[in-house]
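1. Sequence and predicted structure, then a few things I'm wondering about:
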Amino acid sequence: MDHSMGRRRLFIMDCLVLIMVALNIIEAATAATTFEVGGSLGWTVPPNTSYYATWASSKTFAVGDTLEFKWNSTHNVLEVMTKAEYDGCTKTNGPIWETSPVVTTVTAGTRYFICSIGTHCARGQKLAVTSVASANVPTTPPGSSASSFPTASVVLPAILSTIAISFIFVI
């Protein structure tokens, strides 16, 4: 009887460890980062025209990460669609946000943001963000409509089902 109880306790402990490991793997696979644009400076006319380019170059942006634009005075965030519009500070009919904070999700490719107030963009208040292929977010190759990467909604039930079946046969 004692031997059987010891085996059960050991099995239960093994199952709990397996569940904790699985949950940590799933959490790491779905984690995203929130970046406060400009760091402590925030979204404002910067001290030099290369400030936001330098800030962005020190970061690695992945699909699913978020950008948070925060400002205190008169600014906005206008998303322009091309590098030419970004370089020329061309005000377009792109998406515009006029109240702080603005939170937007990083998508595949490069996105361009400017402040369209006065000469703010020409003075350096603009940001280009290029995402890298994320190890956490599977990319779908051209011509393919679905990913072969197992998601948490597939992995977790499979692990829990295996544990439940094993538990039934041990007891």
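-> Right, received. Where do you want to start?

2. hey, let's count contacts and neighbours off CA atoms from now on
-> OK.

3. Touching the longest strand along the chain from outside, list them.
-> Secondary structure of the chain per DSSP state E: the longest strand is strand 126-132. For strand 126-132, the external contacting residues (Cα atoms under 8 Å, 6 or more residues apart in numbering) are 52-53, 56, 60-63, 86, 106-115.

4. so how far is it off the chain centroid?
-> Averaged C-alpha coordinates place strand 126-132 at 13 Å from its chain's average position (Cα atoms, centre = their mean, to the nearest Å).

5. Could you identify the helix or strand that succeeds it?
-> Next helix or strand after strand 126-132 toward the C-terminus (DSSP states H and E): helix 152-170.

6. okay, pairing it with this:
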Amino acid sequence: MHAVFKYNPSMHNVVQVGEGDYNSCRVSGPSRTYTSGNDHIQLVRGGKAFFICSRPGHCQQGMKIAVTA
């Protein structure tokens, strides 16, 4: 199972973060950043994954998603 993110890479990115960083819209530790605009991310079955856009203000405006696989 995987998630697919399609976006304009000159305007956005996708950062996989922990739940705390997801809730606070910040990237505080080592995180995987995707920038292709067509990202295919493997998910762990039965687990949760958290993603945000780390561009200034984007997460705070709702560009974040929590996924349960």
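-> Structure received. As the structure is a prediction and not an experimental result, all values here were calculated from the model.

7. so what number do they get for TM-score?
-> In this superposition the chains share a TM-score of 0.85, using TM-score structural alignment, normalised by the length of the second structure; 66 aligned residues with a Cα RMSD of 1.2 Å.

8. Can you say which of the contacts of strand 126-132 of the first structure are buried?
-> Neighbour counting with 16 or more other Cα atoms under 10 Å marks 52-53, 56, 61-63, 86, 106-108, 111-115 as buried within those.

9. What about those residues, which are in helices?
-> 52-53, 56, 86 (DSSP state H).

10. Thought residue 45 was touching residue 3 of the second structure, still the case?
-> No. Using Cα atoms under 8 Å, residue 3 of the second structure is not in contact with residue 45, being 11.7 Å away.

11. Trace residue 22 of the second structure over to the first structure, please.
-> Aligned counterpart of residue 22 of the second structure in the first structure: residue 86 (TM-score structural alignment).

12. ok so, going back, between the ones in helices among the buried ones among the contacts of strand 126-132 of the first structure, which is closest to residue 162 of the first structure?
-> Set against residue 162 of the first structure, the nearest of those by Cα to Cα is residue 56 (44.3 Å).

13. Point to the residue nearest the middle of the first structure.
-> Nearest to the mean C-alpha position of the first structure, counting by Cα atoms, centre = their mean, stands residue 65 at 1.8 Å.

14. quick one: contacts for the match of residue 22 of the second structure?
-> Applying Cα under 8 Å, 6+ apart, the residues near residue 86 of the first structure are 80, 112-114, 126.

15. Out of these, which two sit at the greatest distance?
-> Farthest-apart pair in the contacts of residue 86 of the first structure is 80 and 126; separation 10.2 Å (Cα to Cα).

16. Show me whatever sits in contact with both of these two.
-> Shared contacts of residue 80 of the first structure and residue 126, counting by Cα under 8 Å, 6+ apart, come down to 86, 112-114.

17. Pull up the aligned stretch in the second structure for stretch 95-107 of the first structure.
-> Under TM-score structural alignment, the match for stretch 95-107 of the first structure in the second structure covers residues 32-44.

18. Would you enumerate the residues in contact with residue 78 of the first structure?
-> Contacts for residue 78 of the first structure (Cα under 8 Å, 6+ apart) come out as 91, 94-97, 113-116.

19. could you redo the last one with a cut-off of 7 Å?
-> Applying Cα atoms under 7 Å, 6 or more residues apart in numbering, we find residue 78 of the first structure in contact with 94-97, 113-116.

20. for residue 32 of the second structure, same thing?
-> The contact partners of residue 32 of the second structure, taken as Cα under 7 Å, 6+ apart, are 15-16.
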